[in-house]
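**Student:** heads up, no residue letters with this:
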């Protein structure tokens, strides 16, 4: 990486081969475009239109390795600069996605157009950005893994090499579950060449399942030991009825507007955006009843793709990036801290940041997925990761999250926002060596969703979670974000409540 990458430019074909090898390290983006479109099909440059059917099409994909997941050791002085460059990589993928969607005629006329005009230049931009990351890290006195330069190229894939709606894939292309779907699905979910959804980027019929037809899959909890912390602490922070939204992500992309490329609901702290810092968080006010809870709880919005439009139809992170439809506000948002079955907990440190789940599972695979979808009345029996549930009459859709409950005892964040926290062993509830048990944040979001209807392989009235446009609105991409900000001794109160076995609010 220390050398001028322009002097070592490789042909596009070689880049594709290198990228395919790099995919085993984790993908970062899956880009889709229709190669052929009928003359009457509306232009997809206005992504948020009422288009509900895609023309029969060849679908091209580009898979870009996820650089951020590989950055586990970045000096504190370099983190802001590295975060900006990682956000630039996301922006480059989003821009390439838009270009793919807007150049279908050129793609149909020139088989090399995607490679020469989109994928090749994208790889060059990524190489330059990765080199800037190297410079930032080394200027701060850190070491840089030169193998990261292999993550610059993006590889193209044809329609028959992908599986839209048929289960998530790892970087090696192997299925992690779900039904095999040999062809692709159009916007109505039929076998064809499109990839579904009101904006042409999902979901498809195979992303949904009738929950009454799913076998029970919820496993038992670990047995409590004598040292267990058995209490609970509930904080009531509302459902974001005041519509506090933005498309930033201050944890992953501080200082970058629209760093998430999708819309978030915020409860708790009311002054969270890309430019928030620890001091402004302390002054942010809160939607929580307990004034000592200034924590930020935020998650991607859920939308119903019924042809309607919302306020961000023509905005970044909204319709301009394939996140379309009517935004649903939860009818319930339950935020609860629970204890450890194996140990007493220590108080969360102020400004601890945790991300649970992975917004890029469509290309990263399911290693960090932590999505849980169910229906009221079924939560103790069925939890889904790779499917959205279709709930029976009278039942509501439930999204739930159980955050990492083990902390390294030192850091409030880490370079990849993962390694400073960990999950306890699912069988015993014991934290990994070197980690301490902390109160486990759990969240339960309930939605009154009009049930999708699937007829002849088509899905109507689909709903989906917001996400990066190239992630195809897959349910496994669901994720949740948290920044712990407490005052008046609240962090200790929560830990003490759990350790004493009390149920507090």
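**Tutor:** Ah, there it is. These numbers were taken from a predicted model, which means no experiment stands behind them. Residues are numbered from 1 along each chain as shown.

**Student:** Could you use CA atoms for every contact and neighbour count after this?
**Tutor:** Will do.

**Student:** Mind naming the longest helix for the protein?
**Tutor:** helix 79-102 (DSSP state H).

**Student:** Run through who's touching that one.
**Tutor:** Helix 79-102 has contacts (C-alpha atoms under 8 Å, 6 or more residues apart in numbering) with 29, 31-34, 43-45, 67-68, 114, 118-119, 122, 125-126, 129-130, 132-133, 136-137, 252-256, 259, 321, 415, 468-470.

**Student:** and those residues, which are buried?
**Tutor:** Buried members of these, scored by 16 or more other C-alpha atoms under 10 Å, are 29, 31-34, 44-45, 67-68, 114, 118-119, 122, 125-126, 129-130, 132-133, 136-137, 252-256, 259, 321, 415, 468-470.

**Student:** Please list the members of those that lie in helices.
**Tutor:** Per DSSP H, these map to helices at 122, 125, 126, 129, 130, 132, 133, 136, 137.

**Student:** any idea how far residue 112 is from the third one?
**Tutor:** Taken as C-alpha to C-alpha, to the nearest Å, the spacing of residue 126 relative to residue 112 amounts to 20 Å.

**Student:** also this one, for the comparison:
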């Protein structure tokens, strides 16, 4: 567990002010999306204080990175920087809207965000266009919108933030930092009684920016739903396990070497690493191959995922943590199991060295669940898997977090422009899509001993609200060729090796 400092960043302070008004922390209120008048006199009237429920919202923008199909070598760094800039722009817009975006001001901020994105996407398209066809279609992805979080809030609660909060928010929009901070402090103080009332009523206050109470489910209320795929006559049934520890060394950073290489804090959330000891934003194939490893069998591969935090209110003011709205104490896994298994349709072939795979989608809350691929459960209940909820486990049962990676490879590329199209999931019968070949399937299974009574959440981009559906895992294969061949031989031979 990393040391935690009780110091909140400017973003965290602003998000606390918004979250407190929700009592249950409905995902970081960006604005009142329904049921609120834009007329100031109406907002101040008694009827509004006991008015109808509204819906909290967040910022939703098209995912430019997912639409990339060709990035020439010379354009890779400009595109990486552009993707990181787009994420920063969305995070900043979310912060501003959370601090004070209401009524027509929201439209103005969305327009400003669109202009920023147009400029950034245009520069990315220019870089690609110097040695490949210019992807002009990307420019159509500049506009963003507000997405309801699904969490109802009371107009009266939002109005109850008080004149000091609104004054601070107005000043923040004008760039007057000191006045904004004073307003935020006033809002936070003014919301204390309401927040405490919610806690006294039996609800645990949530951290800024989510998650919502609706993001949790008692695992005992879930019907068994885990199914083992049928095995064909020629299935490869062996396994190969890499024992790489639980990150006892404290290898953390907020980089994203696969999606935004060469850019510090490209993830806006903290990643937890095992295996390769030097992985960061500036890693290359050569530096990874020259690194040490925490794996006992000489596996130099990089395995990583967003940290899990207990929602205890602590915050470190640094990138990827409180600086980006991720608060709470980092949980060290009690166990990490990395297993490579076979294909239900036949033998597997070796993965190429430096193959990069991402499973899941860090932006699935706003993108939609098409690429979401994490599962949550509890020890002793693993026949019950949750895809879009965090599990509430019985006393004594550890939380289990599972990622199953794509097991089909296009036979040519170790990566692709959107980091998805060079790999695929097997079809229902276990066979790979046309043009793909079966490779060992990696499963990352991470277990946590969550303190009794503590809620928890994964780190996320600020606007993704720590939703469980945004969970994701990453892998770079750096196994020496001899070790990979051993793994393939074990898997195809029906043996269990490590």
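**Tutor:** Arrived safely, thanks for sending. This is a predicted model, so every value here is computed, not measured.

**Student:** TM-score of the superposed pair?
**Tutor:** TM-score of the superposed chains, computed with TM-score structural alignment, normalised by the length of the second structure, equals 0.79; 416 aligned residues with a C-alpha RMSD of 2.5 Å.

**Student:** Tell me the counterpart of residue 58 of the second structure in the first structure.
**Tutor:** Using TM-score structural alignment, the partner of residue 58 of the second structure in the first structure is residue 61.

**Student:** ok, that match - contacts?
**Tutor:** 30, 31, 32, 33, 155, 156, 157, 158, 159, 162.

**Student:** Filter those by whether they're kept in the second structure.
**Tutor:** Counting by both residues aligned by TM-score structural alignment, their matches' C-alpha atoms under 8 Å, the members of the contacts of residue 61 of the first structure that carry over to the second structure are 156, 157, 162.

**Student:** what about the strands in the stretch 101-250 of the second structure?
**Tutor:** 145-154, 216-218, 239-242 (DSSP state E, counting those that start in this stretch).

**Student:** Derive a ChimeraX selection command for the buried subset of the kept ones among the contacts of residue 61 of the first structure.
**Tutor:** Buried members of those, defined by 16+ other C-alpha under 10 Å, are picked up in ChimeraX with:
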select :156,157,162
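
**Student:** I'd like the kept ones among the contacts of residue 61 of the first structure laid out as TSV, including distance to residue 447 of the first structure.
**Tutor:** Output for these, formatted as TSV (distance: C-alpha to C-alpha, whole Å):
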residue	distance to residue 447 of the first structure
156	37
157	36
162	31
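
**Student:** Report the contact partners of the alignment partner in the first structure of residue 314 of the second structure.
**Tutor:** Residue 314 of the second structure maps onto residue 308 in the first structure when the alignment is built from TM-score structural alignment. By C-alpha under 8 Å, 6+ apart, residue 308 of the first structure lies in contact with 50, 325, 326.

**Student:** what about the second one, how many neighbours?
**Tutor:** For residue 325 of the first structure, the neighbour count with other C-alpha atoms under 10 Å is 30.

**Student:** how close does it sit to residue 465 of the first structure?
**Tutor:** In terms of C-alpha to C-alpha, residue 325 of the first structure sits 11 Å off from residue 465 of the first structure.

**Student:** what do you get for the first one?
**Tutor:** Residue 50 of the first structure is 18 Å from residue 465 of the first structure, where distance means C-alpha to C-alpha.

**Student:** Helices along the first structure, start to end?
**Tutor:** So, for the first structure - with DSSP H - the helices run 12-22, 79-102, 104-109, 113, 120-139, 278-282, 361-364, 490-500.

**Student:** Quick check: closest non-adjacent residue to the residue of the first structure most remote from its centre.
**Tutor:** Going by C-alpha atoms, centre = their mean, the residue of the first structure most distant from its centre is residue 226, 37.1 Å out. Spatial nearest neighbour of residue 226 of the first structure, excluding adjacent residues (C-alpha to C-alpha, 6 or more residues apart in numbering): residue 342 at 7.7 Å.
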